[in-house]
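Undergrad: next comes the sequence, and after it the predicted model I'd like to discuss.
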Amino acid sequence: MRFSNKTALITGGGTGIGAAVARRIRQEGGNVALVGRRPEPLRAVADEIGASVITADAADGAAMREALETVVEDFGGLDILIANAGGHGVGPTISMSDETWDLAIRMNLNTAFVSARECLPHLIRSKGNIVVLASIAGLFAGPDAAGYVTMKHGCIGLAKSLARDYGRKGVRTNTVCPGWVRTAMADEQMQAVVEKFKLRNIDEAYALVTKDVPLGRPATANDVAGAVCFLASAEAAMINGAILTVDGGAGTVDLPTLAFAD
């Protein structure tokens, strides 16, 4: 019961990693407020686990301030921010529109920045903490994904800045960088791999994209939730400014040596 008497706000909490984190925190005694733009998936998770739902855009400062008023009124304060909302920004740079680039900024970087900015006064009072969900795309560059890659690098920079600036005020900030995770969003990307390589199903696609990952499989949302909840808990009380990869060892692979692999 690591989260007894703690309240967590999770952006993008209706699906995938955000929903898995919400389930884990509730299982371990915490209060959960789910924030997102689409009420239906938020309500589905909330009905399952018993959480609060706030329909709001995490990149909108006014909307987040209203959301926080509701959280504080319902639970008396805030202890944890899971800045999980993200996505978009895929495509070749040479043909990427201004609109796509702006959406990548808003969906990935602005959601993390605005939610952190608005939550900080409450987290300073509670000596709470922030976990930012980035990606191994924040450490490396995938093909034709300049928007996503750039913003996830930005999320890591933001988290480091928060750790540096607010650690003395008792607020820890850490980053989790997942690799491939089996979620609904990733399933859509795997369908493109299925079509490109004429595979039978998305299971074969996941196998293909993780064939050079030492653990040889994608993560589950629960795998990532375990890492997030560790960093958000008192067990990580001296961890601040860290980057925790949940990628099955993908980042340890020396790419030029792949030709020598069996």
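TA: Arrived safely, thanks for sending. In this text the structure is predicted, and so the values were computed from the model without any measurement.

Undergrad: can we go C-alpha only for contacts and neighbour counts from here?
TA: Will do.

Undergrad: contacts only, for residue 187.
TA: residue 202 (C-alpha atoms under 8 Å, 6 or more residues apart in numbering).

Undergrad: so it lies in a helix, does it not?
TA: Yes: assessed with DSSP: H, G, I helix; E, B strand; the rest coil, residue 187 lies in a helix.

Undergrad: quick check: it vs residue 22, distance?
TA: Going from residue 187 to residue 22 by C-alpha to C-alpha, to the nearest Å gives 21 Å.

Undergrad: want to compare, so here's the second one:
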Amino acid sequence: MTAMTTENDVSLTVGQAAEQTGVTVRTLHHYDEIGLLRPSGRTASGYRLYTAADLERMQQIVVYRRLGFSLEEVAELLADSDAVAHLQRQRQTVMARMAELGDLVESIDRALEAEMSGTTLTAAERRELFGESFDEEQREAQERWGDTAQWKQSAARTKRYTKEDWERLKAEQRGIFDRIVATFRSGAAPERTEAMDAVEEHRVFIDRWFYDCPREFQVKLGELYVADPRYGEGIAGEALEGLGNWIRDAIVANAAREG
């Protein structure tokens, strides 16, 4: 901290002192009234005059006030005339405040990441639950679907989910995927009841956890399983020949049945 000085200790009026210290004239008057900073001199007319030592004390007051100390606490701190002790206290307080601010920045970063990603999970938690490629897949999906009502509704819902919600969601999803794959492997035709029930369960899952998904919209989703094999691989965990077409056909059949 660099001390404020005036050339040859020439005394300053209250207005000049206010300008140099960055406080108001009213504040200087108040500090004088409560005895926190009394000017060292007066003019013949009784106006306040401040010396370099007064400005040095004012600077110490400003520092302590910026650190959050009350005027009473500042007065107690300044009662100790040891300049080194002043600086040490100020440094300790600043370091403690920096640590607090560092923690606050981390909290803000986590909240910002959650807002941007549409989830309350940290990056590490997302990778743990959904795999290393999850963030990249999310970015790709947002580029493709980010302007749709479904994406916006999903983002609004999922931003409130806790890690426990995501763990429950993932477990439910895995169970549904396993039943779809097991039904496909059994050789059931897409129009069979068990096939339609499997894709209906997936539709209800989407509707409950992410966005409104009526059957006619699920038909549009069904085309993705044919157009992009990665969707089928995401369900099966591997490439299964014919799975994408089977899912699409089961969705179409399910949309056409009554009830």
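TA: It's in. Worth saying up front: this structure is predicted, and the values here are computed from it rather than measured.

Undergrad: what's the TM-score here?
TA: Once superposed, the chains reach a TM-score of 0.22 (TM-score structural alignment, normalised by the length of structure 2), with 101 aligned residues with a C-alpha RMSD of 6.5 Å.

Undergrad: would you map the helices across the stretch 51-200 of structure 2?
TA: 52-66, 71-78, 83-117, 123-130, 134-145, 149-158, 163-185, 193-209 (DSSP state H, counting those that start in this stretch).

Undergrad: ditto for the stretch 51-200 of structure 1
TA: Going by DSSP H, counting those that start in this stretch, the stretch 51-200 of structure 1 shows helices at 61-75, 98-104, 111-126, 146-166, 184-197.

Undergrad: could I get those as CSV with distance to residue 39 of structure 1?
TA: Compiled in CSV, the helices of the stretch 51-200 of structure 1 are given as follows (distance: least, C-alpha to C-alpha, whole Å):
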stretch, distance to residue 39 of structure 1
helix 61-75, 14
helix 98-104, 20
helix 111-126, 17
helix 146-166, 25
helix 184-197, 17
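
Undergrad: quick one: closest of these to residue 228 of structure 1.
TA: helix 146-166 (13.9 Å; C-alpha to C-alpha).

Undergrad: I'd like the helices of the stretch 51-200 of structure 2 written out as JSON lines, with mean neighbour count and distance to residue 230 of structure 2 added.
TA: Formatted as JSON lines, those follow (neighbours: other C-alpha atoms under 10 Å; distance: least, C-alpha to C-alpha, whole Å):
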{"stretch": "helix 52-66", "mean neighbour count": "18", "distance to residue 230 of structure 2": "56"}
{"stretch": "helix 71-78", "mean neighbour count": "15", "distance to residue 230 of structure 2": "65"}
{"stretch": "helix 83-117", "mean neighbour count": "13", "distance to residue 230 of structure 2": "21"}
{"stretch": "helix 123-130", "mean neighbour count": "14", "distance to residue 230 of structure 2": "15"}
{"stretch": "helix 134-145", "mean neighbour count": "12", "distance to residue 230 of structure 2": "11"}
{"stretch": "helix 149-158", "mean neighbour count": "16", "distance to residue 230 of structure 2": "19"}
{"stretch": "helix 163-185", "mean neighbour count": "16", "distance to residue 230 of structure 2": "14"}
{"stretch": "helix 193-209", "mean neighbour count": "19", "distance to residue 230 of structure 2": "17"}
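
Undergrad: how many neighbours does residue 121 of structure 1 have?
TA: Residue 121 of structure 1 has 12 neighbouring residues, counting by other C-alpha atoms under 10 Å.

Undergrad: next one: the one 10 residues further on
TA: Neighbourhood size, residue 131 of structure 1 [other C-alpha under 10 Å]: 28.

Undergrad: isn't it right next to residue 81, touching?
TA: Yes: using C-alpha atoms under 8 Å, residue 131 of structure 1 is in contact with residue 81, at 6.3 Å.

Undergrad: thinking again about what came up before, which one, of the helices of the stretch 51-200 of structure 2, ends up nearest to residue 243 of structure 2?
TA: Of all the helices of the stretch 51-200 of structure 2, helix 163-185 comes closest under C-alpha to C-alpha, at 7.1 Å.

Undergrad: noted, bye for now.
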